[in-house]
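Engineer: here is a sequence with its predicted model. Questions after.
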Amino acid sequence: MRLLEDKERMIAFIQHDIPGLEDGNFQLKISQVITDDGGDKVSDETLTAAYAFAVTGDRFALSQPGQTIYSVYPAENATGRYGSVLPHVVFNKTSFPWTRTPLQEKSKRVVLKAGVDTDEDVPVWLTVLVLDEQELGGDQNIKIVAVRDLFPPSVVKESSLGDHYSYFYQLKDREVRPETMLEPGIMLTDSIQVLDIDTGLFRTLAPSVEDLKLMGHVRKVSLQDKATMPGISDVGTSEGRFSIVFGNRLPAEERKNYAFLVSLEGLEEFLPGQENFTLDTGNKLRLAVLKSWSFYTTGDNAQFVDRVNRLNGGEETTEAEVNEDLLLMTSFGLSVPEESMKEVRGALERGYVPLNHDLRSGRENDIFTVDKTVSWCRGPLVPYRVERNLKLPAASADYLLRFDPSTGMLDVSYASAWMLGRQLALQDKEFATRLFNWNTNREKAMRRQVERFELNERLELSPETELNDLLKNTIMSLKLRKKYDEEK
């Protein structure tokens, strides 16, 4: 097996990926002044034109969650020692955390000129709020509502917001059409998930604007020797770029925790450090939830070997220990009848299972037949140390079939692993393309070698004769012969 080089183990942390324009509505104004050769205006009237356009993007909900979010950590419904981990969300789109802003004043926002980057810290518009069951206050604070329920009732009569706060709190007691506050593609009747949280608790738990500048980044990682990821590692590239947004609070120990990816767009005044804005602590703040999940922090190790040990009721291991007894005495194993053969009992206890096996087709009297049998098969996780005496590489799966003389059955474990590995490899477009090119070039080289051998045989040449020199001499002789015949 080839060891990865340092550059193939690469991971790079990038400050941010700021888009050229944030999501929202924009207006482009163009003016033109006509002058003569002397620079004097031909007309006092300035020609102007205005064009309205919008940069659309997810705002209160994710239109395609599976394509936007790559993963969350801790995983949904996971159980383990997560008390020292900041929950976070990984996005496939690198600029997503910076497509909007929590800031209100446009003068504070970073606007990039074309082709110009910046080292200035830019706050993300998302954060991960982590609450335990007591802080959440029950499922009644997690609701499915419509976009109109984010507006004050003075703007949208049907709104259920009441006297609470939300993203359009500044529109209270103002006459404005709610549609003008939304971007194209977002309707007042669209369903969204929201979290109603006490304003005092939110200001205690929420990150400040300065915190939000440090709570998101981009990672560039190597995809070498990684599992195939649809749309990421199967597009012919060896590098992957992801953006990450994480929370600012560690999960509570020994209890169930809830994580909410919420939008902080335009909520600068609600964040810590904004004492000039007085909050009514008797009201709640309604936040749009783009992703929610829960997990359990038990205080137990979350490592794989610790989970296997707990299946056996064993004790946790330390870094200096090696657990050599991982026999799975659990209900997951196959039951073995008392009257079964010793060899069969031993195979089942070692992790093998009998499976139906269709052998390669045979031909008898011009009729193709399929022989059937039962063979042993196991997975890579076994409760004992395996001695690897394989001769690799193997030309086909048949080279890896093993015969068990004690039971008279075939062991197809390595053969099935070979087939599975080949199928997984061919799913990778980059690998499949390189393999096709390698096979094509090898076939061309073999064909050239055969043609050279036949020419040497027919022309009675030695193997050391260079065909290029021979062809040059032959062509020169034919030209001289032609010239001689013409002069004659």
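Structural biologist: Received, thanks.
Engineer: only C-alpha atoms from now on, for both contacts and neighbour counts.
Structural biologist: Noted.
Engineer: what ranges do the helices span in the stretch 301-450 of the chain?
Structural biologist: 304-311, 342-349, 413-427, 429-458 (DSSP state H, counting those that start in this stretch).
Engineer: and for whatever helix or strand comes next after the last one, what's in contact with it?
Structural biologist: So that's helix 429-458. As assigned by DSSP states H and E, the chain's next helix or strand after helix 429-458 is helix 467-487. If you take CA atoms under 8 Å, 6 or more residues apart in numbering as the criterion, helix 467-487 is touched by no other residue.
Engineer: save the helices of the stretch 301-450 of the chain as a markdown table, and put in mean neighbour count and distance to Leu103 too.
Structural biologist: Written out in a markdown table, the entries for the helices of the stretch 301-450 of the chain read as follows (neighbours: other CA atoms under 10 Å; distance: least, CA to CA, whole Å):
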| stretch | mean neighbour count | distance to Leu103 |
| --- | --- | --- |
| helix 304-311 | 15 | 43 |
| helix 342-349 | 15 | 62 |
| helix 413-427 | 15 | 44 |
| helix 429-458 | 13 | 43 |
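Engineer: wait, which of the ones you listed is closest to Gln224?
Structural biologist: helix 429-458 (10.7 Å; CA to CA).
Engineer: any idea of the angle that closest one forms with helix 467-487?
Structural biologist: For helix 429-458 against helix 467-487, the angle by axes from the mean of the first three to the mean of the last three CA atoms, to 10 degrees is 50 degrees.
Engineer: spit out the contact partners of the most centrally placed residue in the chain.
Structural biologist: In the chain, the residue lying closest to the centroid (CA atoms, centre = their mean) is Tyr70, at 3.6 Å. For Tyr70, the residues meeting the contact criterion (CA under 8 Å, 6+ apart) are 89-92.
Engineer: next up, a second structure to put side by side with the first:
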Amino acid sequence: MTTKQTIVTTNDSPLFQVSASFVQHSLPGLSAGKYTVTAQQKIDDDEGASVTNGALPVVSHSFGVEGDKYTLPTRFIHSIYPAAGAQGEFSTALPQIVLKNAVKLPWIRTPYYHQEPQIRTHAYPTTNPTGKYDDDKASWLFIMVLSASDFDGTMPRQMVKKGTVADLIPDTMTVRSLGKAAPGKMPATKGYSSFSYVFESGETQPAGTELDPGVGYDGTDPISFIDIPVGLFAKLAPTIQDLRMMSHVRSVRMDNKALADSDVIDPEGEYAVMMANRLPQSLPTSELDNPTPGENPKGANAAMVVSLEYLECALRGYADTSYFKSTIQTNPKGFVRLVVLTKWEFTSYQDTSFEFVTLLEHLNERVPDEDDPESTPLDDPLMRLPNPPSYSQPTPAENTVQTMLSLGYVPMNHLTRVPDVTANGAEPIQTVSWYRGPLAPFVVPADADGPLGGGVQNSTVAHMVYSADALLKFDPDVGLYDTSYAAAWQLGRLMALNDQSFSTAYYQWQRSRVYSLRAAYEMDSVTQPFAPQREVSFALHELTKTRSGLPTDTLLQSAVSSLVMAAQTGGDNE
């Protein structure tokens, strides 16, 4: 089987063009790193003469700005697509990740080694003289999409290793570890690390140079990393121009979303969105049922958020005379060691049967049959179920079919939850049942006596439904179930549990009810008449008389037996 994964770039694809509904970026006040503020004061009199006999001494103050560098905390991840563990048709989907409460994270660091270009503000043409826009800023984060075919059949997750920051430092240099300089752990002869400034334009730092792991970090901090062969990295790596367009900010109106009464939110929320530049590898549908034994599925993909901080010299578009080109890429054992901040996996099938265009083309089977030239599509096809069949002399069963189809019902395969116990079997029953969606071609009257009520009820007892099976309606005339209400109940249940605010409140309510019932049971137990005071006193008196000469365990057994007998003859205290 031949598989293909496409690399999407800004040079030949419009996928990354910034839409007017998006925000280009959200720049931090200060990027992560070290800073020094220098101040010098000079005082002049009214005539401009120096009162301080020149400038006063220079005062300097150094400080650092921290920022996530080696991991992406889960609290910042709002959603990912495709979802972790998902299986489906993702052959045309670029994996992406949405960040919350970290809208500035993609731009808090930089992929540039040299001086980063200054972000300039431009005015729109005269058609919009008051409008302004900024230059795009390249992100230091990149979603790398990998599959087993990239590593000769080995799953990408098996290539990820655990280590420390020292594993990113060549062994010819040192890194600050616990306040001291410790040697790096990466063999410098086999490749180079994500600290690409070590190899700036072919100039390596002198041996023994101590490298800074970053403000707030230490050489012993744990990390995850992956070694990508230089040939593969050269194909996957984006350009600086790509990184300018692969992250953006999306503004969302939060007051239009379903919220709990106690929720307090800003009316407008901002989310940082990052997307990959490679389509996932997809397994053709024809091979789903015939996998090769012992091989990893060719549709399995891993999306990894990696750091490209300071990796300008290794990204596509570097000069042919660069150190990376002449020394690293030509090395058969060369690799690029990348920090993996987070990762997830999914499986993609090359199945177009559920694409929107395919559904429209095959609506009511009105696509011309290539094998039948006389087959032509109908005029004005309607987006509805096929018309009920017409019978000249319908039987009772055919009448039922006509009626049910005209009411919007369709027959569906139905696998029951409860097995057929009468046949001594353990397998669920495979049958056929009717199903109708929430939209009906007729007025649905309220049924007060139905499973959901709906009308004026004389009873104050609510209709409690504990499972979808309670809403299955059986039609004895045709011997089939109507699963419409059961399916709606199950769908509503899943949607409710998917709402984090509701499911959390529901869980807390359940737990409080359990605690209340347990407390009530315990209180009821301790308030029951235990035994007449006379019987208890008698038991204790007997034990006291015989205490001497009896083992401790015998005393305890006698005490328990006496108390149990007293409890069995319980009554009012005397």
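Structural biologist: Yep, it's here. Every value quoted in this text rests on a predicted model; they were computed, and no experiment measured them.
Engineer: pretty sure the residue nearest to the centre of structure 1 belongs to a strand, no?
Structural biologist: Yes: with DSSP: H, G, I helix; E, B strand; the rest coil as the criterion, Tyr70 of structure 1 is part of a strand.
Engineer: counterpart of it over in structure 2?
Structural biologist: Residue mapping for Tyr70 of structure 1 onto structure 2 gives His78, with TM-score structural alignment as the criterion.
Engineer: relative to Leu555 of structure 2, how far out is its match?
Structural biologist: Computed with CA to CA, to the nearest Å, the distance linking His78 of structure 2 and Leu555 of structure 2 is 64 Å.
Engineer: residue in structure 1 paired with Arg244 of structure 2?
Structural biologist: By TM-score structural alignment, Arg244 of structure 2 lines up with Lys213.
Engineer: which parts of the stretch 51-200 of structure 1 are helices?
Structural biologist: In the stretch 51-200 of structure 1, helices defined by DSSP H, counting those that start in this stretch lie at 65-68, 133-136, 199-205, listed in chain order.
Engineer: for Pro152 of structure 1, find the nearest of these.
Structural biologist: Proximity of the helices of the stretch 51-200 of structure 1 to Pro152 of structure 1 was assessed by CA to CA; the nearest stretch is helix 199-205, lying at 16.5 Å.
Engineer: what about the next helix or strand after that closest one, distance to the chain center?
Structural biologist: Sequence-wise, the next helix or strand downstream of helix 199-205 of structure 1 (DSSP H and E) is helix 209-212. Per CA atoms, centre = their mean, to the nearest Å, the displacement of helix 209-212 of structure 1 from the mean C-alpha position of its chain is 26 Å.
Engineer: and what of stretch 36-55 of structure 1?
Structural biologist: Going by CA atoms, centre = their mean, where stretch 36-55 of structure 1 is centred and where its chain is centred differ by 48 Å.
Engineer: and what of stretch 105-122 of structure 1?
Structural biologist: Centroid separation between stretch 105-122 of structure 1 and its chain, computed with CA atoms, centre = their mean, is 28 Å.
Engineer: ditto for stretch 211-225 of structure 1
Structural biologist: With CA atoms, centre = their mean as the basis, stretch 211-225 of structure 1 stands 12 Å off its chain's centre.
Engineer: can you check stretch 166-177 of structure 1 too?
Structural biologist: 38 Å.
Engineer: now do the buried residues in it.
Structural biologist: Residues of stretch 166-177 of structure 1 classed as buried: 166-167, 171 (neighbour count, 16 or more other CA atoms under 10 Å).
Engineer: now distance to Ser340 of structure 1 too, for those residues, in JSON lines please.
Structural biologist: Below are the buried residues of stretch 166-177 of structure 1 laid out as JSON lines (distance: CA to CA, whole Å):
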{"residue": "Ser166", "distance to Ser340 of structure 1": "69"}
{"residue": "Tyr167", "distance to Ser340 of structure 1": "69"}
{"residue": "Leu171", "distance to Ser340 of structure 1": "78"}
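Engineer: narrow the residues you listed to those in strands?
Structural biologist: For those, membership in strands holds for none, with DSSP state E as the criterion.
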